[in-house]
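**Student:** Fold the stuff below for me.
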Amino acid sequence: MADRATMERIWEAHTAGEFVAQDVEATMDDDPIVVHVPTAMGGSGYDGVKDFYARWFIGRNPDDFTVRSISRTVGDDSLVDEMIVSFTHDIEVPWVLPGLAPTGQQVRIPVIAVVDFRGPRVRSERIYWDQTAVLARRRSC
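**Tutor:** Prediction:
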């Protein structure tokens, strides 16, 4: 079991790997699970998660994509992160707006990540947001 400071450090490195370095393998468990609940996207097992990140996530975010942490709760082997994700919808973003052509509109989404650890590695991520509200706002623009 990792201590709380280690889990936070690993999660920060993991999110940097998702959005900056575009490499998450260094922080993932050997048998990970990633689920973006609203779109039912993700993967399980090393190959499934690697495929999800490569095909649908890493490098598939607009240049102005930002994640701002609102609050974080850390337990014995998990953490819950409340964030605001913001970007201009100027490219297709399949993991959050699958099949929706770019609108050029600003997108701002409250997101919750529930992250479980196995030792000093990310074992699972369950990501939640209100997809109905996101789609309704995009279609009304």
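
**Student:** okay, CA-based contacts and neighbour counts for the rest of this
**Tutor:** Fine.

**Student:** Please list the outside residues in contact with the strand ranked longest in the chain.
**Tutor:** In the chain, assigned by DSSP state E, the strand with the most residues is strand 106-118. For strand 106-118, the external contacting residues (Cα atoms under 8 Å, 6 or more residues apart in numbering) are 1-2, 7, 29, 77-89, 122-130, 134, 138.

**Student:** Could you report the neighbour count for the residue nearest to Phe65 when sequence neighbours are not counted?
**Tutor:** Excluding the flanking residues, the one nearest Phe65 by Cα to Cα, 6 or more residues apart in numbering is Phe87, at 4.5 Å. By other Cα atoms under 10 Å, 19 other residues sit near Phe87.

**Student:** distance of Phe87 from Val115?
**Tutor:** 23 Å (Cα to Cα, to the nearest Å).

**Student:** Would you mind checking the contacts of strand 106-118 for buried ones?
**Tutor:** 2, 7, 29, 77-89, 122-129, 134, 138 (16 or more other Cα atoms under 10 Å).

**Student:** still on that earlier bit, taking the contacts of strand 106-118 one by one, which sit in strands?
**Tutor:** Per DSSP E, these map to strands at 29, 78-88, 122-128.

**Student:** Where does Gly42 sit: helix, strand or coil?
**Tutor:** Recorded secondary structure, Gly42: strand (DSSP: H, G, I helix; E, B strand; the rest coil).

**Student:** Can you pull out the residues in contact with whatever helix or strand Tyr46 lives in?
**Tutor:** Counting by DSSP states H and E, the element that carries Tyr46 is helix 45-52. The set of residues external to helix 45-52 that reach it, using Cα under 8 Å, 6+ apart, is Glu25, Asp29, Asp30, Asp31, Pro32, Ile33, Val34, Met41, Gly42, Gly43.

**Student:** Would you mind giving these as TSV with distance to Gly104 added?
**Tutor:** Shown next, in TSV, are those (distance: Cα to Cα, whole Å):
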residue	distance to Gly104
Glu25	32
Asp29	37
Asp30	38
Asp31	37
Pro32	34
Ile33	32
Val34	28
Met41	24
Gly42	26
Gly43	29
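
**Student:** Another for comparison:
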Amino acid sequence: MNDQHESGAEPMDRQEFLQNLWEEHMRHEFATHNTEDTLATMVDDAYVNHIPVLTGGVGKEALREFYSKRFIPQMPPDTEVTPVSRTIGTDQLVDEMIFKFTHTMRMDWMLPGVAPTGRRVEIPLVAIVRFRENKLAHEHIYWDQASVLVQLGLLDPNNLPVAGIETARKVLDNSLPCNALMERARSLNPV
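**Tutor:** Sure thing, here's the model as predicted:
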């Protein structure tokens, strides 16, 4: 049985409910910094997977450990999340956003073992969130780790087809130039 029938809600009401639940979840992660309130928005066997670095957890106990020790206390104080687009179905939400922070503290959930660099980072980030029993069942979180490493000065973009802060800026302004990496490659290696 799907969640729409379990809740008895019409699709638009359902979408509004899911949006509000997701926003409540994020508020507890980023504003109130409350692990237990964050977990209260999730099913018991929920999981979080930060795909680029394989951090997160499966089940409430693992997520409690992750949120209370690795995620919430390791969030830089100037973190900003700027919404770009959102798609909501009856049991899933896809959120595209720009995630901004200054790397002033250890962030093992995103940068395992990397000491603070003091550098500013702005990246596009996508969250795919599944719902079950009127709670979050899973989060698949995607971002371009190469862009993060370029912005932190840990990866040299001059010899690789990677970009830094330009990735976030291009998401917000589609009039910015395209194909710069291809043009650079062509100028370095004419065919």
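
**Student:** Can you give me the TM-score here?
**Tutor:** TM-score of the superposed chains, computed with TM-score structural alignment, normalised by the length of the first structure, equals 0.94; 141 aligned residues with a Cα RMSD of 1.4 Å.

**Student:** show me what contacts the counterpart of Glu92 of the first structure in the second structure?
**Tutor:** Alignment note (TM-score structural alignment): Glu92 of the first structure maps to Arg106 of the second structure. By Cα under 8 Å, 6+ apart, the contact set of Arg106 of the second structure is Gln74, Gly113, Val114, Ala115, Pro116.

**Student:** Thought Gly59 was touching Val93 of the first structure, still the case?
**Tutor:** No. Between Val93 of the first structure and Gly59 there is no contact under Cα atoms under 8 Å: 9.7 Å.

**Student:** ok, now which ones touch Ser69 of the first structure?
**Tutor:** Asp81, Glu82, Met83, Ile84.

**Student:** Now which residue in the second structure aligns to it?
**Tutor:** By TM-score structural alignment, Ser69 of the first structure lines up with Pro83.

**Student:** Can you tell me how far that match is from Leu152 of the second structure?
**Tutor:** From Pro83 of the second structure to Leu152 of the second structure the distance is 23 Å (Cα to Cα).

**Student:** cool, Asp78 of the second structure as well?
**Tutor:** 16 Å.

**Student:** swap in Trp143 of the second structure?
**Tutor:** For Trp143 of the second structure relative to Leu152 of the second structure (Cα to Cα), the value is 15 Å.

**Student:** how many other residues sit next to Val35 of the first structure?
**Tutor:** 20.

**Student:** Please pull up the equivalent of it in the second structure.
**Tutor:** By TM-score structural alignment, Val35 of the first structure lines up with Asn49.

**Student:** Over to the aligned partner of Trp22 of the second structure in the first structure. Which of the three states is it?
**Tutor:** Taking TM-score structural alignment, Trp22 of the second structure has Trp11 as its aligned residue in the first structure. Recorded secondary structure, Trp11 of the first structure: helix (three-state DSSP).

**Student:** Leaving out chain neighbours, which residue sits closest to Trp11 of the first structure?
**Tutor:** Val122 (7.4 Å).

**Student:** rewinding a little: between the helix holding Tyr46 of the first structure and strand 121-128, how many degrees?
**Tutor:** Angle, helix 45-52 of the first structure to strand 121-128, by axes from the mean of the first three to the mean of the last three Cα atoms, to 10 degrees: 50 degrees.

**Student:** and helix 45-52 of the first structure, which stretch of the second structure?
**Tutor:** Going by TM-score structural alignment: helix 45-52 of the first structure matches residues 59-66.

**Student:** Would you mind measuring from the nearest residue to Ser86 of the first structure once chain neighbours are set aside to Gln22 of the first structure?
**Tutor:** Excluding the flanking residues, the one nearest Ser86 of the first structure by Cα to Cα, 6+ apart is Arg108, at 4.4 Å. Counting by Cα to Cα, the gap between Arg108 of the first structure and Gln22 of the first structure amounts to 22 Å.

**Student:** cool, and Val114 of the first structure?
**Tutor:** 20 Å.

**Student:** how near is the counterpart of Leu39 of the second structure in the first structure to Asp47 of the first structure?
**Tutor:** Following TM-score structural alignment, the counterpart assigned to Leu39 of the second structure within the first structure is Glu25. Here Glu25 of the first structure is placed at a distance of 11 Å from Asp47 of the first structure (Cα to Cα).

**Student:** next one: Glu82 of the first structure
**Tutor:** For Glu82 of the first structure, the distance to Asp47 of the first structure equals 28 Å [Cα to Cα].
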